[in-house]
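Asker: Following is a predicted model, sequence given first.
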Amino acid sequence: MVAMQGFTQRCFTNWKNPSIPTMDWTGTALAVAALIFFFHALTWKTRANIKRLPPGPRGLPILGNLLTIGGKPHQDLRQLALKYGPIMHLRFGLMPVIVVSSPEAAELFLKTHDLVFASRPPHEASKHISYNQQNIVFSPYGSYWRNVRKMCTLELLSNHKISSFRSTRKQELDLLVHRIREAAAAGVAVDLSSEVTSFSTDVACRMIIGKKYNRDDFSEKGFDATIREGMQIAASFNLADYIPQIRGLDLQGLTKRMKIIAKDFDDFFEKIIEEHVQSQDENRVKDFVDIMLGFMGSEETREYRVERDTIKAIILDMLVASMDTSAVTIDWTLAELIRHPRVTKKLQQELKDVVGTKRTVEESDLEKLEYLDMVMKESFRLHPVAPLLIPHAAREDCTVNGFHIPKNARIFVNAWAIGRDERVWTDAEKFYPERFEGSDIDVRGQNFELIPFGSGRRGCPGMQLALTVVRLVVTQLVHCFDWELPDNMLATELDM
């Protein structure tokens, strides 16, 4: 689980997705202009009166630079940053946006001025789906967020709690290996993405809500489909996030969909909570819902301020983060290993030396696998699961590197661009794990050349669990199987 980061993998990409209602952008622009011209005229300032903002491209009236961003925003923003610099100013609708694209700039925003940029901007989807932003991901900085994060870090995602589910992960991984072995014996091609996603879903459900759920246990659409629709809506480009004056019009039909999916989520979470409240089994391992319910109404833990809606919002956060992001990271890593047989053979040799061939990989083996560590760092560098980290928001006016950063500006940290910065990485586009040999660069947020989990106060609280799950699955699948592409497909033909 790359906790609290999962749905940003598709941030801004779904606004052109055919499954999302789309619009005629020319007509929309005219409609929006007519509706908010008055508001815009009241707030407009000429460039001569604005403090020294970072450089950036001029935008259109009302829409700003929105139309310059396509289906791969991290790549589009990187190209703009090559022209305007690692701290760049854009305008999305009426909202100022600062794009950060270098390790040095990331350190300024995520460490030097961390407290100033520790909040989140308003987010329409989270307001509807996550109980008015009571989740960890989009909750604004303040006492509520600090208390909830503290509870998650100490009570749900501590090393002790992660270790308590070791047998759960082993059981589900054994099932995954068994399914793949059966397919291999039958000579059937394996849909690896589907298998890994099922594994991630089952592990997440058992840890968070105590049991696995079938596809038909969650609304008419089914469990997986409902969760993924919620993720898709949350990651969809919503004009109302950038032009608040048109929020009530719901021009894209997203609010209507949010309300429907929010009702599905709420019904399901109520069912989960009631099952836990009514449970009489004192011997079962306590899952995350059990722990959070233990804090409701407790005088000893009033600092956590846990209410029923808080529990629901955190359940959703944990499920989304666990189900999607770990599976995506495993997909990218295995795809690179298939494309680079030399790397795969070297990793398999390390596994033979450390683990042997008479048993499967255990979690206790992971810290001994040095080349695995290099492989995972290289995968995170090239394919961060959240290419643009979840936006930060400026809590007050601030000066960074001589530039004025206005209050409420959205800060986008382009982790994908940082990982491919040619000033930092030799042959930056090449998958070459050996680049980390003898290097002290880590992924835990202290080295800003590599920040797949973010850094600072809003860094990923589930990082250790994510690293454990991802490394365990990759090593087990590489240790147990030799992989090749189907139908004589060449590795160079694999679309990355």
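Answerer: Sure, I can see it.
Asker: From now on I want contacts and neighbour counts done on CA atoms only, so please keep to that.
Answerer: OK.
Asker: List the contacts of residue 159.
Answerer: By C-alpha atoms under 8 Å, 6 or more residues apart in numbering, residue 159 lies in contact with residue 464.
Asker: Also residue 331?
Answerer: Each residue near residue 331 by C-alpha under 8 Å, 6+ apart is listed here: 192-193, 196.
Asker: let's go with 7 Å and repeat that
Answerer: Residue 331 sits next to residue 193 when contact means C-alpha atoms under 7 Å, 6 or more residues apart in numbering.
Asker: Residue 424 versus that one, what's the distance?
Answerer: According to C-alpha to C-alpha, to the nearest Å, residue 331 stands 26 Å off from residue 424.
Asker: Please apply the same query to residue 164.
Answerer: 39 Å.
Asker: now swap in residue 448 and tell me
Answerer: According to C-alpha to C-alpha, residue 448 stands 11 Å off from residue 424.
Asker: The two: which is more packed in?
Answerer: The neighbour comparison of residue 448 against residue 424 (other C-alpha atoms under 10 Å) goes to residue 448, with 25 against 13.
Asker: Hmm, the more buried one is touching residue 109, no?
Answerer: No: here residue 448 lies out of contact with residue 109, judged by C-alpha atoms under 7 Å, at a distance of 10.7 Å.
Asker: What residues of stretch 179-198 count as buried?
Answerer: For stretch 179-198, a neighbour-count test (16 or more other C-alpha atoms under 10 Å) marks 180, 190, 195-198 as buried.
Asker: Second structure follows, compare the two:
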Amino acid sequence: MMSLILFFFSLPIILILYFQTQKPKLTPPGPPGLPLIGNFHQIDGQFQYKYFQRLSKQYGPVMLLKLGIRRLIVISSAEAVKEITKSNDAVFSRRPSVVAAKRLTYNHLDIGFSYNDTWREMRKISNLHLFSAKQVQSFHPILRDEVSKMVEKIARDASSSTVVNFSDTSMSLLTNILSRIAFGKICEKDRFKDLLDETQHVLGGFFVEDYLPWLRWIDRLSGMAAKLDKNFHNLDFFYQELIEEHMNPNRPKSMDGDFIDIMLRIKENGSSSFAPTINHIKGVLMDLVTGGSDTAAIALEWTMTALMEKPLVMKKLQEEIRRLGGKKDMINKQDIEQLSYLRAVVKESLRMYPPAPLLLPRETTNKCSVNGYEIEGGSMVYINAWAIGRDPATWENADEFMPERFLEDGQIPELITFGFGRRGCPGMGMAIAELELALANLVYRFNWELPKKEDIDFECSPGATMHKKNALRLIAKVVI
């Protein structure tokens, strides 16, 4: 009896001491929302990355928003990314399952939009067989050939003072490179562009089911479900056509050793620990269609835009390349290894103009801590590459195009344009090689100027990728 009395008397003291030793849960700050819909009514659907950047100035680099049933964490600082990479890379490596990506990747059988046991195996195939250093090197003749064709076409336009639509030129170049590397042939330009535009519209579109699943019927009324269904069938027909061409014993020689050929050989002869199915191959093709040409073309377009606004940077770049190139016809891969300012220009462009300003969303696998804030498991995470690249706390004169910053000694944050950690893009090496080779030869062979009565603008089109709103139009003057 005495023990029971002592217990009841001591219980309040025990409880007080217990709660005093427990650290309170610190939830990331964010704008207040409404019941059920959360912050939906506040989101800028056209330029989300700029909206999130403005919010981060008020709420900080780790923010919490509510979008229906989803918790959305927005990361807007290099320090937070560094902490994630160092301490929570595995926790932040999952992808959220969303309606459009799930359908277009054959229920997450790809690399970019999935995170499961299949993803791990497909990632190995990608790293060992598709985007290894040796494989990227083997594709260099294709890069060189396509860049040479582009340069010769521009030279013909220059001889007649024809205005070059640089936006179209960039897209054609990168689409041709992707087509030859992945499909073994150059696809019909209009058909490929229509597929790409349709797919980007669907992937960047709003599906109510992703946030308010009990209202999924709205997607049928709005037409989004029908658009997704049409896009899936158009893509599937395109993939199947390519695969059947590759399985034809009388196929063109150019298809030997391309991405589809490599994956079909792995499927047939078991040269990997995992044998992909036809749907796995189609899932990877979806990744290539959506990210293989468009992002690199956007990066090239913005780099030239920045150089046209900064003539002194352009002059310095041309002097470096022309000093090395002398009078030879073309800058090659070996030359580029010696062009430190060229590589700095490319990095600076990717810092200021990331082709995908919000990286593909991630999802936390379980509870963790970032910047002292507790992040719940199952939270959707946006990494705002646009805001991180322009963060004045990280970059001196953050809004100035200054390639020299990448030549100086000191701690320069890692660029996250192509993702980071386990979610780094396996095709990054290929994309950088394309950018450097194309840019080097464009500024080596030509001087560039704007057409009369036209000026440089930096307006963007809305969407998940950062296309210029107005095409970049330039006049080329042959120098070499």
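Answerer: Happy to help now that I have it. Keep in mind that this is a model prediction, so the values were computed, not measured.
Asker: The buried residues of stretch 179-198 of the first structure in helices, which ones?
Answerer: Judged by DSSP state H, these include 180, 195-198 as members of helices.
Asker: of the residues you listed, closest to residue 396 of the first structure?
Answerer: residue 197 (40.5 Å; C-alpha to C-alpha).
Asker: any idea what that closest one aligns with in the second structure?
Answerer: In the second structure, the residue paired with residue 197 of the first structure according to TM-score structural alignment is residue 171.
Asker: for residue 73 of the first structure, same thing?
Answerer: Using TM-score structural alignment, the partner of residue 73 of the first structure in the second structure is residue 48.
Asker: Roughly how far does its match sit from residue 74 of the second structure?
Answerer: Distance from residue 48 of the second structure to residue 74 of the second structure, by C-alpha to C-alpha: 11 Å.
Asker: Which residue of these two possesses the greater neighbour count?
Answerer: When residue 48 of the second structure and residue 74 are compared for neighbours, residue 74 comes out ahead with 26 against 17, by other C-alpha under 10 Å.
Asker: Double-check the more buried one against residue 63; I have them as touching.
Answerer: Yes: in this structure, residue 74 of the second structure is within contact of residue 63 by C-alpha under 7 Å, at 5.2 Å.
Asker: what's the counterpart of residue 355 of the first structure in the second structure?
Answerer: Residue 355 of the first structure maps onto residue 325 in the second structure, by TM-score structural alignment.
Asker: For that match, list the residues it contacts.
Answerer: Residues near residue 325 of the second structure by C-alpha under 7 Å, 6+ apart: residue 331.
Asker: now it: how far from residue 335 of the second structure?
Answerer: The gap separating residue 325 of the second structure from residue 335 of the second structure is 8 Å, by C-alpha to C-alpha.
Asker: Next: residue 443 of the second structure.
Answerer: Going from residue 443 of the second structure to residue 335 of the second structure by C-alpha to C-alpha gives 14 Å.
Asker: mind checking the SS state of residue 107 of the second structure?
Answerer: Here residue 107 of the second structure is recorded as coil under DSSP: H, G, I helix; E, B strand; the rest coil.
Asker: mind listing the helices for the stretch 251-400 of the first structure?
Answerer: Shown for the stretch 251-400 of the first structure, the helices assigned by DSSP state H, counting those that start in this stretch span residues 254-278, 288-295, 308-320, 326-339, 341-354, 370-382.
Asker: Dump those helices to TSV, plus distance to residue 439 of the first structure.
Answerer: Conversion of the helices of the stretch 251-400 of the first structure to TSV gives the following (distance: least, C-alpha to C-alpha, whole Å):
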stretch	distance to residue 439 of the first structure
helix 254-278	45
helix 288-295	36
helix 308-320	32
helix 326-339	20
helix 341-354	18
helix 370-382	10
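Asker: Among those helices, which comes closest to residue 113 of the first structure?
Answerer: helix 370-382 (24.0 Å).
Asker: give me the stretch of the second structure that the closest one matches.
Answerer: With TM-score structural alignment applied, helix 370-382 of the first structure matches the range 340-352 in the second structure.
Asker: between the ones in helices among the buried residues of stretch 179-198 of the first structure, which is nearest residue 117 of the first structure?
Answerer: residue 197 (33.3 Å).
Asker: surely that closest one meets residue 329?
Answerer: No: checked against C-alpha under 7 Å, the pair residue 197 of the first structure and residue 329 is beyond contact range at 10.6 Å.
Asker: if I look at those two, which residues touch both of them?
Answerer: With C-alpha under 7 Å, 6+ apart, residue 197 of the first structure and residue 329 have no common neighbours.
Asker: tally of neighbours for residue 455 of the second structure?
Answerer: 11.
Asker: Residue 443 and residue 335 of the second structure: who's more crowded?
Answerer: Per other C-alpha under 10 Å, whichever of residue 443 of the second structure and residue 335 has more neighbours is residue 443, with 22 against 14.
Asker: so where is stretch 113-122 of the first structure in the second structure?
Answerer: Going by TM-score structural alignment, stretch 113-122 of the first structure sits over residues 88-97 in the second structure.
Asker: List the contacts of the matching stretch.
Answerer: Stretch 88-97 of the second structure is contacted from outside by 113-115, 361-366, 380, 421-423, using C-alpha under 7 Å, 6+ apart.
Asker: How far off centre is that stretch?
Answerer: 16 Å (C-alpha atoms, centre = their mean, to the nearest Å).
Asker: same check, this time on stretch 266-285 of the first structure
Answerer: Worked out by C-alpha atoms, centre = their mean, stretch 266-285 of the first structure lies 27 Å from the chain centre.
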